[in-house]
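Colleague: Predicted model and sequence follow; I will ask about them next.
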Amino acid sequence: MPQRSSRPLPTGWLVLWTVLLAAALGGFVALGTWQVHRMHWKHALIARVDGLLRAPPVSAPGPDTWAGLRADRDEYRRVELRGVLLDREILVQANTRLGAGFWVMTPLRRDDGSSVFVNRGFVDAAHRDPARRGAAPPAGPVRIEGLLRLSQPGGGFLRDNAPAEGRWYSRDVAAMARSLGLSSVAPYFIDQSADDGTAADTVRPARWPVPGLTVVHFRDEHLSYALTWYALGAMTAAAMAYGARQEWRRRRAARR
């Protein structure tokens, strides 16, 4: 059989493929570099939050500082607050190590008249009714310690909060305040910490709601993503080099 001849690519096609491969190479390198920057940002975030979690609690921010709260500085700060828990609550759907259920969000009235929502902990479906939880919440002044969390407006993934129907998928402080007819409510809530050090690990809780189930975890897979993008860039560069060499050989042979 006669051997098929290998002809050089037309100049137009050669330019087109060169531009496309160069664009792909640049895109892969840019994505890898972006993931490296994200990795450094995530490491700084983890270090900051770890420092906040180890720090002693400070007084929860009052109304005069609400406007200056920022997620990159205040989220997950350990705080304490004092006041009276109101006899009202909102249940927000949750999934925890104890299974599916609800966060019990209860407003706490402070001495200055402002209110702060407190996530008193988790209840399963069987303990959704306060009458079935055992001991009632304290009626007098209380001190609560926990983690400061900023409001989560809107709802959950593909699910919007429906206050009129009593369906809540996120802890939207402003919407919860409107639902309960509250004013002067902090733009954050407090995830109450376990007060005995064991409640969060109890398989069969002795009391409901169960506090201390907040999971502070940040996915840190940016290095693997960066290596993947850089590997794709390296393969693209190798393909460009191989193609350029083959085309050079074809054109040299065509000139003979």
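Modeller: That came through fine.
Colleague: all contacts plus neighbour counts: C-alpha atoms, from now on.
Modeller: Will do.
Colleague: any idea whether the closest residue to Thr214 other than its chain neighbours is helix, strand or coil?
Modeller: Closest residue in space to Thr214, ignoring its immediate chain neighbours: Asp191 at 7.0 Å, by C-alpha to C-alpha, 6 or more residues apart in numbering. Three-state call for Asp191 (DSSP: H, G, I helix; E, B strand; the rest coil): strand.
Colleague: Ser183 now?
Modeller: Put simply, Ser183 is coil when judged by three-state DSSP.
Colleague: Over to Trp103?
Modeller: Applying three-state DSSP: Trp103 is strand.
Colleague: picking that back up, wait, what's in contact with the residue nearest to Thr214?
Modeller: 118-121, 146-149, 211-212, 214 (C-alpha atoms under 8 Å, 6 or more residues apart in numbering).
Colleague: Leu180: neighbour count?
Modeller: 13 (other C-alpha atoms under 10 Å).
Colleague: Contacts only, for it.
Modeller: Here Leu180 is in contact with Arg88 (criterion: C-alpha under 8 Å, 6+ apart).
Colleague: Give me the helices and strands touching the longest helix belonging to the chain, please.
Modeller: Criterion DSSP state H: the longest helix present in the chain is helix 11-54. If you count contacts as 3 or more C-alpha pairs under 8 Å, 6 or more residues apart in numbering; DSSP states H and E, helix 11-54 packs onto helix 222-254.
Colleague: Put this next to the first one:
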Amino acid sequence: MQTTQAPSFFRPRVLVATALAALVTAMFVGLGIWQIERLQWKLDLIARVDARVHADAVPAPAEDAWASVTREGDEYRHVSVTGTFVNADEVQIYVPTRLGPGYWVMTPLKRDDGTYVMINRGFVPEELKDPAKRTPPTGAVTVKGLLRISEDKGWLFSRANDPEHKAWYRRDIGSITKAFDLAPAAPYFIDEELGSDPDAFPRGGLTVVEFRNSHLSYAITWFAMALMTLVCYGVVLRQWGLLGGRKAAADD
């Protein structure tokens, strides 16, 4: 004959279930709180970058400041730089854009102090990839645009630059300047802004300034998982007769 006994939270399996539920719930809540903190960080970053983009241009960092240039502190800063383009060392990097597939035209600019800064002069379509089909800039010029950090690391399955075969796949400033023996060279490059002729090529001003911001949805997901854990825990306790369900059997 099966007997029943008063429900108890101190039975071994109940204690184990409670400990597991508490641990998992705490983990999910912790992840949710972390995503909320990341959300605030991302919103602050977006606000800072937006202020940089729309601020007046400031001189691009000189050689003595290169070591302190960081992605978080300087990328997308509106800067200006003066020098002379070294057109013979231009490289073209394939890129898909809202104008269609084509190439970034990357040209080193030599400053009066002898240092170099790589300039992304803008986009050209396939038919204008060959520099001979374009008129290169000559003489001293002042370039304004957005400071960008070198793309030293590629995305998954992306290819590294192949200087030996003159094949360029990303704006890795180190590999480009090394291939052309450009030294000393800034560790960043500048995306040139749109020129006075909006229909001319290379076409500047195509920098995409956006940040993936899914932290709120992630936070909601983690908090929902925490709630689901508590609901499942409650269902188990009810099945064991600890939350108004059936009486717990003596051999439970």
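Modeller: Yes, it's here. This one's a predicted model, so the numbers in the text were calculated from it and none came from an experiment.
Colleague: What distance do you get for the residue nearest to Thr214 of the first structure to Arg77 of the first structure?
Modeller: 10 Å (C-alpha to C-alpha, to the nearest Å).
Colleague: so what sits against both of those two?
Modeller: By C-alpha under 8 Å, 6+ apart, the residues touching both Asp191 of the first structure and Arg77 are 147-149.
Colleague: Buried ones from the residues you listed, can you make that a PyMOL selection?
Modeller: This is the PyMOL syntax for the buried subset of those, where burial follows 16 or more other C-alpha atoms under 10 Å:
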select buried, resi 147+148+149
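Colleague: Next, format the shared contacts of Asp191 and Arg77 of the first structure as CSV and append secondary structure and distance to Gly26 of the first structure.
Modeller: Output for those, formatted as CSV (DSSP: H, G, I helix; E, B strand; the rest coil; distance: C-alpha to C-alpha, whole Å):
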residue, secondary structure, distance to Gly26 of the first structure
Leu147, strand, 43
Leu148, strand, 42
Arg149, strand, 39
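Colleague: Excluding chain neighbours, what is closest to the counterpart of Met240 of the first structure in the second structure?
Modeller: Using TM-score structural alignment, the partner of Met240 of the first structure in the second structure is Tyr233. The shortest distance from Tyr233 of the second structure to any non-neighbouring residue, by C-alpha to C-alpha, 6+ apart, is to Ala21 (6.4 Å).
Colleague: Run a quick neighbour tally on the one you found.
Modeller: Neighbours around Ala21 of the second structure, by other C-alpha under 10 Å: 19.
Colleague: residues contacting it?
Modeller: 229-230, 233.
Colleague: you'd agree Pro141 of the first structure is up against Leu86?
Modeller: No - with contact defined as C-alpha atoms under 8 Å, Pro141 of the first structure does not reach Leu86; the gap is 10.6 Å.
Colleague: Give me the helices and strands touching the helix or strand where Val79 of the first structure lies, please.
Modeller: Element membership for Val79 of the first structure, per DSSP states H and E: strand 78-85. Other elements packing on strand 78-85 of the first structure under the criterion 3+ C-alpha pairs under 8 Å, 6+ apart are strand 58-59, strand 99-109, strand 141-150.
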